[in-house]
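Q: below is the sequence, then the predicted model.
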Amino acid sequence: MPQVSTTSPPDIDDEPAGLAQPLGAGTITALVGFTSSFAVVLSGLRAVGASPAQAASGLLVLCLTQGLGILLLSFRYRIPITLAWSTPGAALLVSTGSVAGGWAGAVAAFVVTGVLIVITGLWHRLGSLVAAIPVPIAQAMLAGVLVPLCLAPVQALRTSPAVVVPVIVVWLVLQRFAPKWAVLVAFVTAAVGTGIDIAVDNRHLDLSAMVPTVEWTAPQWHWQAVVGIAVPLYIVTMASQNIPGVAVMRSFDFRVPWRASMLVTGVGTILGAGAGGHAINLAAISAALSAAPSACADPKRRWIAAATAGATYLVLGLASAALVTFIAAAPAGTLETVAGLALLATLAAALTGALSDSEHRISALVTFLVAASGTTFFGIGGAFWALVAGLTVRRFLPAGH
């Protein structure tokens, strides 16, 4: 289990200091977090049955809940705690596809995920059980669910080459010279291509659909959806986001208040589920943008960067409906291409983590193959069965296999 903070928040340095650096770092944190993976979120929500309006609502409520959560935690503890939506969890939804109960069944699974996160903050034992899952097996499950999305750019070359080819070329060039901006510029390229496609076909966008709205859906409880979505979503969120997020913060000498963070993200997930939010969690990779010395030379003032990121997410949420409306008019495969390119680095890291340890290599490989197959049994998606298969093989084989 990660160590938790039991000390009172540090005092703010009263000496005058420039705010431009932490304000800029916080804004960049939110922009990078949003633009690098919102396409994955929309793909995941649509895959489990959300309509375009419901997907836009989900993106909106995720921005609101994580933005408010960041503001609450950063002001309370005066450390640069940042939150994010569960990008691996959204990729998991893509691989899961339709579930029992449709979109309402998926919403119920989101609620259960939030409840499990809350329990993790209150009950040490549950967090210990998640941490006990071998990292290679957790990484293999993640890699397996990422494969369909990462194949999307290749498949889209056949359906929409005029838009997809420039997107891939721009992404590749930026990966060489400015990798931090590769996904953002690839999305801009996709947007330009979509705009040209709309103009050539003389189509018109529905401007009324660009107004941000919240679409509430009452959950419908189906055990297949709970087991097939909630359990893998909880595990991948904890293993790929929350626990690494604590480690990233510790590398910059900040101790995350574990219980408070789990309560805030768990309650935020529960409250946002009905509007389409699948899960929020501690930021992992993007956490460094606000916690590193580049955000502010004075560690006591880096919380300002996190608070700025929270406020920026609230503003970005207002653009969710416009994004979804525009993307809905894009040529087939455009959104999936951007999402797949955004996840290639994550897939590479997950495969490395899954197969680098010879002790778990076979069980991790079995986990990966089952997850990548997308096979469903008894209405339960492949991610859950991948965990079952991997842990079973790990238990059966002697050490070293």
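A: Thanks, I have the structure now.
Q: please count neighbours and contacts with C-alpha atoms only from this point.
A: Will do.
Q: can you name the residues that contact residue 354?
A: Contact analysis of residue 354 by Cα atoms under 8 Å, 6 or more residues apart in numbering lists 135, 136, 137, 138, 139, 140, 360, 361, 364, 365.
Q: for this structure, which segments count as strands?
A: 83-85, 280-282 (DSSP state E).
Q: distance to residue 23 and mean neighbour count added to those, as TSV?
A: Formatted as TSV, the strands of the chain follow (distance: least, Cα to Cα, whole Å; neighbours: other Cα atoms under 10 Å):
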stretch	distance to residue 23	mean neighbour count
strand 83-85	17	30
strand 280-282	20	31
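Q: which of these sits closest to residue 130?
A: Among the strands of the chain, strand 280-282 comes nearest to residue 130, with 15.0 Å by Cα to Cα.
Q: elements contacting the closest one?
A: For strand 280-282, the packing partners by 3 or more Cα pairs under 8 Å, 6 or more residues apart in numbering; DSSP states H and E come out as helix 52-77, strand 83-85, helix 258-273.
Q: of the ones you listed, which is nearest residue 346?
A: Per Cα to Cα, nearest to residue 346 of the helices and strands packed on strand 280-282: strand 83-85, 15.0 Å.
Q: report the distance from the closest one to the chain centre.
A: Relative to the chain's own centre, strand 83-85 is displaced by 7 Å; criterion: Cα atoms, centre = their mean, to the nearest Å.
Q: give me the contacts around that strand.
A: So strand 83-85 is contacted by 33, 62, 66-67, 69-70, 278-283, 287 (Cα under 8 Å, 6+ apart).
Q: one step back: of the strands of the chain, which is nearest residue 155?
A: Between these, strand 83-85 lies closest to residue 155; by Cα to Cα that is 26.5 Å.
Q: contact partners for residue 48?
A: 93, 94, 96, 97, 98, 99, 102, 103, 106.
Q: contact partners for residue 184?
A: Residue 184 touches 32, 35, 36, counting by Cα under 8 Å, 6+ apart.
Q: distance of it from residue 248?
A: 23 Å (Cα to Cα, to the nearest Å).
Q: ok, now residue 49?
A: 34 Å.
Q: go on, residue 348?
A: 19 Å.
Q: put this next to the first one:
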Amino acid sequence: MVGRAQPVLAGVVTALVGFASSFTVVLAGLRAAGASDAQAASGLLALCVSSGLAAAWLGWRHRMPMSVAWSTPGAALLVATGPPPGGWPVAVGAFLVSGLLIVAAGLFPPLGRAVAAIPKPVAGAMLAGVLLPLCTAPVRALVELPTVAGPVVIGWLLLHRYARRWAVPGALLVAVVAIALTAPPAGLAGAALTPSVALTTPAWNASALVGLALPLFLVTMAAQNVPGMAVLVGYGYRPPFGAALRATGLASLLAAPAGGHAVNLAAITAALAAGPDAHPDPERRWVASVTAGVGLAVLGLGAGVATALVAVAPPILIEAVAGLALLGALATALASAVTDPATREAAVVTFVVTASGVTLIGVGGAFWGLVAGCLMLLLFHRRPPAAPATPPTDAPERSTPDRRNGAVPADRTPQHH
């Protein structure tokens, strides 16, 4: 009985940690892109349901612990980019295009390989530049709201030391208590606490396609889908990359009209479901990812409450919690960017241009950072650095996990959701 319940409990933990550790990043990103509170709540609900359905389908279909989540780095990109010209409808149009590109990468393996072949230092530097503004928020919050932000940061530090998995959810809990104690008594009055869907008619313009849709696709692929596959490979699985991209891309397309920005393979939560803690038998761990998918979809019903709490909180406090959730991702991205001395300068240029937040001809800094880094590599290196290993393709679709390998190698474990 305990053996049967173990993967179910692991799936519940995976869903709780995945939702609590980064939903504030999602809400901050959607609101930065121009969404109203109702539209942001709708987007969070759509992401939870579409991610949950994709995880349940992939886990059941392939009998592998293929966890699915929203794109946390993609949400950070929305914060860094801000509202596109044309506002929220144009942002929704960019979400749809990004989803189409993910589906295309699953249908045409050369496209997926081309994204995976982006030099790792440049991709890491671009991600680090996107994450930096949010990761400085805890420092600014300590200066602006020391009595409120102080307990949040202290709670995160203590849990990070003794129960690392629960550090961000614990910090979020402290923040919720602080909000409840400091918010006006009528702060939640009139707020829509029940789940609802707010559909938006998409619009498109060239600057948003280049400055938002393309960077969102690249960040989601390079910072989530490829590392998510690496986690599964590290545990001895050979998952079908094309099928995963098609499923998550379709989920992104379904979520976009309701405000969801991107759905992808998970990284840290993938390790929670795919590791030996989920079940001693690797062939039974798929139950954990299916359970996590169902749990995430159920948690989406609380999107209205989560958005209402965020709406009455000081914005810097919510950004601080989001920044704490992204510190691990920033550390991993920076390490990836500067490890190789031969590409270090190109990576630094990418990081500086991206973090500057500049907008040129309506296109944000993430795109220009990627362009600047690649140009640096072309100008100063006769031969481009070796591309990272290409993720596995659809053939073979399943294989028996290596039971001798029970842990993910340290250098393969991404530090983000």
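A: Looks like it came in fine. Predicted model, so just to flag it, every value in this text is computed and none were measured.
Q: once they're superposed, what TM-score comes out?
A: Overlay of the two chains. TM-score (TM-score structural alignment, normalised by the length of structure 1): 0.93; 384 aligned residues with a Cα RMSD of 1.5 Å.
Q: circling back: buried deepest among the helices and strands packed on strand 280-282 of structure 1, which one?
A: Of all those, strand 83-85 carries the top mean neighbour count, a mean of 30, counting by mean count of other Cα atoms under 10 Å.
Q: in structure 2, what range does it match?
A: Residues 68-70 of structure 2 are the counterpart of strand 83-85 of structure 1, counting by TM-score structural alignment.
Q: trace residue 203 of structure 1 over to structure 2, please.
A: In structure 2, the residue matched to residue 203 of structure 1 (TM-score structural alignment) is residue 186.
Q: what is the neighbour count of that match?
A: 9 (other Cα atoms under 10 Å).
Q: now residue 183 of structure 2: how far from residue 308 of structure 2?
A: Taking Cα to Cα, one finds residue 183 of structure 2 at 11 Å from residue 308 of structure 2.
Q: ditto for residue 108 of structure 2
A: 41 Å.
Q: more neighbours: the two, which one.
A: Neighbours were counted for residue 108 of structure 2 and for residue 308 using other Cα under 10 Å; residue 308 has more, 20 against 12.
Q: the aligned partner of the more buried one in structure 1: what's it in contact with?
A: Taking TM-score structural alignment, the alignment pairs residue 308 of structure 2 with residue 325 from structure 1. When contacts are counted by Cα under 8 Å, 6+ apart, residue 325 of structure 1 touches 52, 205, 206, 209, 210.
Q: before we move on, back to that, residue 128 of structure 1 is nearest to which of the strands of structure 1?
A: Of all those, strand 280-282 comes closest under Cα to Cα, at 17.4 Å.
Q: I'd like to know how many residues surround the equivalent of residue 170 of structure 2 over in structure 1.
A: Matched across to structure 1, residue 170 of structure 2 falls on residue 185, judged by TM-score structural alignment. Using other Cα under 10 Å, residue 185 of structure 1 has 17 neighbouring residues.
Q: isn't residue 185 of structure 1 up against residue 171?
A: Yes. With contact defined as Cα atoms under 8 Å, residue 185 of structure 1 counts as touching residue 171 (7.1 Å).
Q: related to what we said a few turns ago, want to throw the helices and strands packed on strand 280-282 of structure 1 into JSON lines with distance to residue 217 of structure 1?
A: Below are these laid out as JSON lines (distance: least, Cα to Cα, whole Å):
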{"stretch": "helix 52-77", "distance to residue 217 of structure 1": "9"}
{"stretch": "strand 83-85", "distance to residue 217 of structure 1": "19"}
{"stretch": "helix 258-273", "distance to residue 217 of structure 1": "9"}
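Q: report how many residues lie close to the equivalent of residue 306 of structure 1 over in structure 2.
A: Residue correspondence to structure 2 (TM-score structural alignment): residue 306 of structure 1 is matched to residue 289. Using other Cα under 10 Å, residue 289 of structure 2 is surrounded by 36 other residues.
Q: before we move on, what about residue 158 of structure 1?
A: Using other Cα under 10 Å, residue 158 of structure 1 is surrounded by 12 other residues.
Q: what residue in structure 2 is paired with it?
A: Checking TM-score structural alignment: residue 158 of structure 1 goes with residue 143.
Q: one more: residue 338 of structure 1?
A: Checking TM-score structural alignment: residue 338 of structure 1 goes with residue 321.
Q: what about the helices in the stretch 201-350 of structure 2?
A: With DSSP state H, counting those that start in this stretch as the criterion, the stretch 201-350 of structure 2 has helices at 206-208, 214-220, 226-234, 241-255, 268-274, 286-299, 303-312, 315-338, 344-356.
Q: TSV for those, including distance to residue 368 of structure 2?
A: Formatted as TSV, the helices of the stretch 201-350 of structure 2 follow (distance: least, Cα to Cα, whole Å):
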stretch	distance to residue 368 of structure 2
helix 206-208	12
helix 214-220	10
helix 226-234	22
helix 241-255	25
helix 268-274	29
helix 286-299	35
helix 303-312	32
helix 315-338	17
helix 344-356	7
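Q: nearest to residue 1 of structure 2, out of those?
A: helix 286-299 (14.4 Å).
Q: identify all contacting residues around the closest one.
A: For helix 286-299 of structure 2, the surrounding residues in contact (Cα under 8 Å, 6+ apart) are 7-16, 19, 45, 48-57, 59-60, 63-68, 270, 273-274, 278.
Q: that helix vs structure 1, average distance?
A: Overlaying structure 1 shows helix 286-299 of structure 2 at a mean distance of 0.7 Å from the equivalent residues (mean Cα distance after the TM-score superposition for structure 1).
Q: do stretch 12-30 of structure 2 as well
A: With mean Cα distance after the TM-score superposition for structure 1, stretch 12-30 of structure 2 averages 0.8 Å from its match.
Q: what does that stretch correspond to over in structure 1?
A: Under TM-score structural alignment, the match for stretch 12-30 of structure 2 is residues 27-45.
Q: any idea how far residue 277 of structure 1 is from residue 60 of structure 1?
A: 8 Å.
Q: how about the contacts of residue 48 of structure 1 in a markdown table, adding distance to residue 354 of structure 1?
A: Supplementary listing: the contacts of residue 48 of structure 1 in a markdown table, determined by distance: Cα to Cα, whole Å:
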| residue | distance to residue 354 of structure 1 |
| --- | --- |
| 93 | 20 |
| 94 | 21 |
| 96 | 21 |
| 97 | 24 |
| 98 | 27 |
| 99 | 27 |
| 102 | 32 |
| 103 | 32 |
| 106 | 28 |
